[in-house]
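Asks: can't give you the sequence, but here's the structure:
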């Protein structure tokens, strides 16, 4: 049964990623911010997220308050790409964060990150979290963003307490 569930979830993740890839880039930015709200950023309040303007965004696609009070901001880069994201792209995002005097950023892509990108992030003072397409879909499924429950099965077992004749 677990094998069947794993296959269904894997197929769902693949279908979800394909659907995301077919969306326009601006809608993808909204998806990413919706997910971050579901993860609890912004105090789970929709008004605490902001998609930046479509042109001249200076390397920042969205901004979300870290908590309900907005004690810190998290800057978001969302790339709907087929090719892996390189360290060069992470450097550009890090530069955009510096311009904003930001300490925290999240870079989300529909593809994956190169080893160089991961190495670059690990050496930085500011915190940048990398989320690739596989992790993105896993989080979307876990937090019910862009998916809905089709059917629920209840698995039963014998209640041994009931049959205790003492």
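Replies: Thanks, I have the structure now. The model shown is predicted, which means the values in this text are computed figures rather than measured ones. Residues are numbered from 1 along each chain as shown.

Asks: drop to CA atoms for contacts and neighbour counts, all remaining ones
Replies: Noted.

Asks: which secondary structure elements does the longest helix along the chain contact?
Replies: As assigned by DSSP state H, the longest helix anywhere in the chain is helix 2-22. When contacts are defined as 3 or more Cα pairs under 8 Å, 6 or more residues apart in numbering; DSSP states H and E, helix 2-22 sits against helix 133-142.

Asks: residues making contact with the helix it packs on?
Replies: Residues lying outside helix 133-142 but in contact with it, judged by Cα atoms under 8 Å, 6 or more residues apart in numbering, are 13, 16, 17, 35, 108, 109, 110, 111, 112, 146, 147.

Asks: how about the longest helix of the chain: buried residues?
Replies: For helix 2-22, the neighbour count (16 or more other Cα atoms under 10 Å) marks 12, 13, 16, 17, 20, 21 as buried.

Asks: try stretch 107-124
Replies: In stretch 107-124, counting by 16+ other Cα under 10 Å, buried: 107, 108, 109, 110, 111, 112, 113, 117, 118, 120, 121.

Asks: Give me the contacts around that stretch.
Replies: Taking Cα under 8 Å, 6+ apart as the rule, stretch 107-124 contacts 17, 20-21, 32, 76-91, 127-134, 136.

Asks: how far does that stretch stretch from start to finish?
Replies: This stretch, stretch 107-124, spans 14 Å end to end (Cα to Cα, to the nearest Å).

Asks: Tell me how far it lies from the chain's centre.
Replies: 14 Å (Cα atoms, centre = their mean, to the nearest Å).

Asks: roughly how far apart are the residue nearest to the spatial centre of the chain and residue 90?
Replies: For the chain, residue 136 is the residue whose C-alpha lies nearest the centre (Cα atoms, centre = their mean; 4.3 Å). Noted for residue 136: a distance of 18 Å to residue 90, by Cα to Cα.

Asks: try this one next to it:
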């Protein structure tokens, strides 16, 4: 049996050799194509896709020694007053008069009917002052004063106070002067001076009250929650997070 296996081995090799030659020939025919492909790929420029943090990313990040700690807000100023959003400004105005011992009633969110707070007489329930507060960057014109004067007559308020973070036009000032001192105008600069005349402890309490939490992002007049910064194709604006239920928007 062993002698038979040895004699059959040469014949087996004869059958394997033709198949081996066919395999080698097929691979040699494909070799030029593969080599061309490799050559073409190697000719393409090498692009380094690894982010270069030392040049691109880290240059925008300050070093630890360059980081500045925000200065604590420890005093009143006109610039600070102008940073306070409209709802917090209304609350601040009401709280100021409470610090003077006045009985103040604030208006809830939504349409205020022309006023934001009421001051009642200390001895009676009669309405003494109707207060309108506007955190505006533009000058207050005569129109809002006329509206306030109309509400004063409707609610039988003895006097009216219009408070703003900005100032009033000359026409608005003349309108107030023409009504026998029934309308008192308080601009941003005057309001700050009024606060600074309070006791130091009261000033600090008002400052902490005005700057607690997010006091810069405007509130939704309908929902009372903070608005979100939105962007459309042509502009950025403040929008309510309850959209589409609430469609309140404000200019930035």
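Replies: Right, received. Where do you want to start? Quick caveat: nothing in here was measured; it's all calculated off a predicted structure.

Asks: and the contacts of stretch 107-124 of the first structure, which of them are in helices?
Replies: Secondary structure from DSSP H places 17, 20, 21, 32, 87, 88, 89, 90, 91, 133, 134, 136 of the contacts of stretch 107-124 of the first structure in helices.

Asks: Of the residues you listed, just say which sits nearest to residue 62 of the first structure.
Replies: Nearest to residue 62 of the first structure among those is residue 32, at 8.7 Å by Cα to Cα.

Asks: ok, residue 94 of the second structure - how many residues close by?
Replies: When neighbours are counted by other Cα atoms under 10 Å, residue 94 of the second structure registers 22.

Asks: residue contacts, it?
Replies: The contact partners of residue 94 of the second structure, taken as Cα under 8 Å, 6+ apart, are 104, 105, 106, 117.

Asks: Now tabulate the residues you listed in TSV and tack on secondary structure and distance to residue 38 of the second structure.
Replies: Formatted as TSV, the contacts of residue 94 of the second structure follow (DSSP: H, G, I helix; E, B strand; the rest coil; distance: Cα to Cα, whole Å):
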residue	secondary structure	distance to residue 38 of the second structure
104	strand	85
105	strand	83
106	strand	80
117	strand	81
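
Asks: Can you tell me which of those residues has the most neighbours?
Replies: residue 117 (22 neighbours).

Asks: Just tell me what it corresponds to in the first structure.
Replies: Under the alignment (TM-score structural alignment), residue 117 of the second structure maps onto residue 62 of the first structure.

Asks: Distance check, that match against residue 148 of the first structure.
Replies: Taking Cα to Cα, one finds residue 62 of the first structure at 25 Å from residue 148 of the first structure.

Asks: Next up, identify which helix or strand the aligned partner of residue 28 of the first structure in the second structure is on.
Replies: Residue 28 of the first structure maps onto residue 89 of the second structure when the alignment is built from TM-score structural alignment. Secondary-structure element containing residue 89 of the second structure, defined by DSSP states H and E: helix 86-99.

Asks: Mean deviation, that helix versus the first structure?
Replies: For helix 86-99 of the second structure, the mean deviation from the first structure after alignment is 1.4 Å (mean Cα distance after the TM-score superposition for the first structure).

Asks: quick one, that helix and helix 188-196 angle?
Replies: 40 degrees (axes from the mean of the first three to the mean of the last three Cα atoms, to 10 degrees).

Asks: and helix 86-99 of the second structure, which residues are buried?
Replies: 86, 87, 88, 89, 90, 91, 92, 93, 94, 95, 96.

Asks: Tabulate those residues in TSV, adding columns for distance to residue 155 of the second structure.
Replies: Output for these, formatted as TSV (distance: Cα to Cα, whole Å):
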residue	distance to residue 155 of the second structure
86	24
87	23
88	25
89	23
90	20
91	21
92	23
93	20
94	18
95	22
96	23
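
Asks: which stretches of the stretch 101-250 of the second structure form helices?
Replies: Secondary structure of the stretch 101-250 of the second structure (DSSP state H, counting those that start in this stretch): helices located at 142-155, 170-177, 188-196, 200-210.

Asks: Nearest to residue 19 of the second structure among those would be which one?
Replies: That would be helix 200-210 among the helices of the stretch 101-250 of the second structure, by Cα to Cα, at 92.2 Å.

Asks: In terms of helices and strands, where is residue 35 of the second structure?
Replies: Here residue 35 of the second structure sits within helix 2-43, counting by DSSP H and E.

Asks: Quick one: residues contacting residue 78 of the first structure.
Replies: 28, 29, 32, 61, 107, 108, 109.
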